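In: coordinates only, sequence not included:
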């Protein structure tokens, strides 16, 4: 810390995983216990670190002392001194992102420190999100055992590579708690969670809505939720509009920043919008195999400034070289909930033979571009109308570079012509989003 201070500032340290987080209140010489600098930062076991925040603050005493203009000016000038003296960059600067990525990369990792500079951001209401979103459905079960500490480490590595947005839900097992642990290390991450309604739909009341939102805040360790997406299992129970309005009230109160929905088809999404619910996103299944969102929903979302956040864009791994030129897999190969779920989309698309034609076309484009089949499949979805981002599972960190590569890929007219030659043969899936799953489309 700056040698100009009368004495080293007191440090309050905590251990978060393998990272030492600290905060300090520093009052420069001659300013008594009045206004000072509140310094927050962290250092990893290798000694690398970031100042997460340096801000004006009241004194250590219970009665803040107003700062004069000269004092405030002095404190502002001292800001850079603090940064230089600690040897740590300010969070949010290009150098801090590179240093954060470097501290997260173990020797041999594919991710380089400059990866974050390659990831653009998208405005979603008041939120700035990454177009690749860390999906946490896998933490709900059905994807094998996992180590929570390793899950947090993987999220940190993805964040430091520029994938700064997380998708979770109140029904994904311990997912919100695990994401909450991650947020202690990367508090600037944007978290999209869900308010899922499956049972007792007619009995949901305002008090219950508020309690569940507060419970999510507690699990995530935050005072407000960045984005809450409403899922409603049965549209025959018409209470979804009222529940969405209660969520809107909590947004106005400050407990929620933005409101989204999950798997709302076009007419029911329109119903919410017409009722004045400020929906900014709709999370839906959308891939080159499952293009139901193109049957009216994407056009409506484009007109209504609603972004589609898409899951299943790589089919849980089906859209990869692993299944290229292979026989139809049995249940032992489809060994995760994701693979089994997305295999049904392949059947509706036109069956395994047509799917092999699609994989071959994707492979042709991938070889031309020097990327993977999954990259091309991801890029295809990102290029579609109203799409704001794709949600990809992040069980480990070995695919970070591959995921980021999709954002730097451009598909030209020839590439799309190759893909469309196969898509023209597709038999489905038909109807609006989530129609098969609801039993609306047989």
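Out: Looks like it came in fine. Note that the structure is a prediction, hence the values are computed from the model and not measured.
In: Only C-alpha atoms from now on, for both contacts and neighbour counts.
Out: Will do.
In: give me the number of residues near the nearest residue to residue 271 once chain neighbours are set aside?
Out: Among residues not flanking residue 271 along the chain, residue 241 sits closest, at 7.6 Å (Cα to Cα, 6 or more residues apart in numbering). The number of residues packed near residue 241 is 18, by other Cα atoms under 10 Å.
In: what helix or strand is residue 241 on?
Out: Residue 241 is located in helix 240-253, with elements delineated by DSSP states H and E.
In: again with residue 24
Out: strand 19-26.
In: what's the helix or strand following that strand packed up against?
Out: Per DSSP H and E, the first helix or strand lying C-terminal to strand 19-26 is strand 36-43. Applying 3 or more Cα pairs under 8 Å, 6 or more residues apart in numbering; DSSP states H and E, one finds that strand 36-43 makes contact with strand 19-26, strand 49-57.
In: Hmm, residue 156 is touching residue 188, no?
Out: No - checked against Cα atoms under 8 Å, the pair residue 156 and residue 188 is beyond contact range at 11.4 Å.
In: So between the two, which is more surrounded?
Out: residue 156 (23 against 14).
In: if we can go back for a sec, wait, which of the helices and strands packed on strand 36-43 is closest to residue 350?
Out: Closest approach to residue 350 among the helices and strands packed on strand 36-43 (Cα to Cα): strand 19-26, 50.0 Å.
In: burial count for residue 425?
Out: With other Cα under 10 Å as criterion, residue 425 counts 12.
In: quick one, strands of the stretch 301-442 of the chain?
Out: 307-311, 387-393 (DSSP state E, counting those that start in this stretch).
In: would you list the ones you listed in TSV and tack on distance to residue 216 and mean neighbour count?
Out: Output for the strands of the stretch 301-442 of the chain, formatted as TSV (distance: least, Cα to Cα, whole Å; neighbours: other Cα atoms under 10 Å):
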stretch	distance to residue 216	mean neighbour count
strand 307-311	21	25
strand 387-393	20	24
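In: Quick one: closest of these to residue 320.
Out: strand 387-393 (13.5 Å).
In: Helices of the stretch 151-300 of the chain, residue ranges please.
Out: Counting by DSSP state H, counting those that start in this stretch, the stretch 151-300 of the chain has helices at residues 175-185, 206-220, 240-253, 266-274, 297-303.
In: Pipe the strands of the stretch 301-442 of the chain into CSV and attach distance to residue 420 per row.
Out: Below are those laid out as CSV (distance: least, Cα to Cα, whole Å):
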stretch, distance to residue 420
strand 307-311, 20
strand 387-393, 19
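In: Alongside the first one, take a look at this:
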């Protein structure tokens, strides 16, 4: 193992780094990648033990970018072992009208973009449970898995009820990718228990709330207040909405202040405490961090140098007890197209 990044075994022949390099922030139109050479950055992460990448068919340009890295890696005298997790996210407008040929076309496109013969993991998303065809699409993905195009089949942003429905339909699912943080404990309501029951693991995004759970925002005024500078990308807007669900900007500041005290005890950082807390929760295999460039590698290693003790956990539990809990199950708020969380989503990004 390079660096200090531990690993988690998802099955006997498949393990991943417990920090996954996220890809959403590298997508075109999201924000500046802040890197002159993203392929070189990928090598830097892998060489330090962060050898698992997360992307999606709808993250514009990211599968192809990782494909460039994979091609460059093959040219090395000793190629590095890498895992790439992508997603299958059918367009909202196509729900209820999908065919197996259309599903296979998107999977084949991901294979081509990445330049591989088999996708390490495909995480299935479904926008609207009222639209027919969710179970059928999942079964088609399972058939493509049997055909050798997919190694592991997983979910992303499914709530507990719909996850159970797919499991009861006979799907074998390795993981589910969900938002989980000190601000968003919705997986604890029932999903973690369901995953334990069925041997599934959680891959968690949003554990730093887009960077709001960091020293950067301690003591800062609300950027969305009247006269404030506002927020410059959808990621920050998304997590600012989650802060509101937890109690608002003042509640965030109280949380950050408490986390700062914990971090100072360990000569660490708020972000490391927040990520470490998620990693310590049941069924959590890894956290997905949106590190844009190689400058973040050392910060990732800091997470595993930190060991939270009973005093730390008691402080964090008290801080959590002061926060509001978002309504509903995992991604239920975001699934409402007419609500504030749903209105910022982009729903039809998978068309050629």
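Out: Okay, I see it. Just so you know, these numbers come straight off a predicted model, no measurement behind them.
In: Superposed, how do the two chains score by TM?
Out: Taking TM-score structural alignment, normalised by the length of structure 2 as the basis, the two superposed chains have a TM-score of 0.89; 328 aligned residues with a Cα RMSD of 1.7 Å.
In: could you list every residue that touches the equivalent of residue 46 of structure 2 over in structure 1?
Out: Aligned counterpart of residue 46 of structure 2 in structure 1: residue 159 (TM-score structural alignment). Counting by Cα atoms under 8 Å, 6 or more residues apart in numbering, residue 159 of structure 1 touches 165, 186, 189.
In: doesn't residue 191 make contact with the first one?
Out: Yes - counting by Cα under 8 Å, a contact exists between residue 165 of structure 1 and residue 191, whose distance comes to 5.8 Å.
In: Report the separation between the counterpart of residue 209 of structure 2 in structure 1 and residue 294 of structure 1.
Out: By TM-score structural alignment, residue 209 of structure 2 lines up with residue 315 in structure 1. Plainly put, residue 315 of structure 1 is 17 Å away from residue 294 of structure 1 if you go by Cα to Cα, to the nearest Å.
In: Looking at the two, which has the bigger crowd around it?
Out: Shown here are residue 315 of structure 1 and residue 294; by other Cα under 10 Å, residue 315 has more neighbours (26 against 17).
In: Off-centre distance for stretch 17-35 of structure 2?
Out: How far stretch 17-35 of structure 2 lies from its chain's middle: 11 Å, per Cα atoms, centre = their mean, to the nearest Å.
In: Between its first and last residues, how far does that stretch reach?
Out: From its first residue to its last, stretch 17-35 of structure 2 covers 23 Å (Cα to Cα).
In: what's in contact with it?
Out: Contact with stretch 17-35 of structure 2 is made by 5-8, 41, 45, 49-56, 59-62, 233-234, 279, 285-293, 300, as judged by Cα under 8 Å, 6+ apart.
In: And that stretch, what's buried?
Out: Within stretch 17-35 of structure 2, the residues that count as buried by 16 or more other Cα atoms under 10 Å are 17, 18, 19, 20, 21, 22, 23, 24, 25, 26, 27.
In: which non-adjacent residue is nearest the first one?
Out: With Cα to Cα, 6+ apart as the measure, residue 7 is the residue that lies nearest to residue 17 of structure 2, at 4.4 Å, once sequence neighbours are left out.
In: Over in structure 1, tell me which residue corresponds to that neighbour.
Out: Using TM-score structural alignment, the equivalent of residue 7 of structure 2 in structure 1 is residue 121.
In: Let me know how buried that match is, in neighbour terms.
Out: By other Cα under 10 Å, 18 other residues sit near residue 121 of structure 1.
In: swap in residue 268 of structure 2?
Out: 18.
In: what sits against it?
Out: Per Cα under 8 Å, 6+ apart, neighbours of residue 268 of structure 2: 302, 306.
In: Against residue 259 of structure 2, how distant is it?
Out: Here the criterion is Cα to Cα. By it, residue 268 of structure 2 lies 10 Å from residue 259 of structure 2.
In: Map residue 219 of structure 1 across to structure 2 for me.
Out: Residue 219 of structure 1 maps onto residue 113 in structure 2, by TM-score structural alignment.
In: What count of nearby residues applies to that match?
Out: Per other Cα under 10 Å, the neighbour tally for residue 113 of structure 2 reads 18.
In: And residue 54 of structure 1, by the same measure?
Out: Residues near residue 54 of structure 1, counting by other Cα under 10 Å: 22.
In: Where do the strands of the stretch 1-150 of structure 2 begin and end?
Out: With DSSP E, counting those that start in this stretch as the criterion, the stretch 1-150 of structure 2 has strands spanning 7-11, 14-17, 19-21, 52-54, 83-88, 119-124, 150-156.
In: Can I get those strands in JSON lines including distance to residue 99 of structure 2?
Out: Formatted as JSON lines, the strands of the stretch 1-150 of structure 2 follow (distance: least, Cα to Cα, whole Å):
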{"stretch": "strand 7-11", "distance to residue 99 of structure 2": "30"}
{"stretch": "strand 14-17", "distance to residue 99 of structure 2": "30"}
{"stretch": "strand 19-21", "distance to residue 99 of structure 2": "32"}
{"stretch": "strand 52-54", "distance to residue 99 of structure 2": "26"}
{"stretch": "strand 83-88", "distance to residue 99 of structure 2": "14"}
{"stretch": "strand 119-124", "distance to residue 99 of structure 2": "15"}
{"stretch": "strand 150-156", "distance to residue 99 of structure 2": "18"}
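In: Highest average neighbour count across those: which stretch is it?
Out: For these, the largest average neighbour count (mean count of other Cα atoms under 10 Å) is found in strand 19-21, namely a mean of 27.
In: corresponding residues in structure 1 for that one?
Out: Using TM-score structural alignment, strand 19-21 of structure 2 corresponds to residues 132-134 of structure 1.
In: any idea how far whichever residue in structure 1 pairs up with residue 298 of structure 2 lies from residue 362 of structure 1?
Out: Aligned by TM-score structural alignment, residue 298 of structure 2 pairs with residue 401 of structure 1. Distance of residue 401 of structure 1 to residue 362 of structure 1, computed by Cα to Cα: 19 Å.
In: between the two, who's got more neighbours?
Out: Each of residue 401 of structure 1 and residue 362 has its neighbours counted (other Cα under 10 Å); residue 362 has more, 29 against 16.
In: Spatially nearest residue to whatever residue of structure 2 lines up with that one, not counting backbone neighbours?
Out: Aligned by TM-score structural alignment, residue 362 of structure 1 pairs with residue 259 of structure 2. Spatial nearest neighbour of residue 259 of structure 2, excluding adjacent residues (Cα to Cα, 6+ apart): residue 270 at 5.6 Å.
In: which residues does the one you found contact?
Out: 213, 214, 215, 256, 259, 260, 262, 263.
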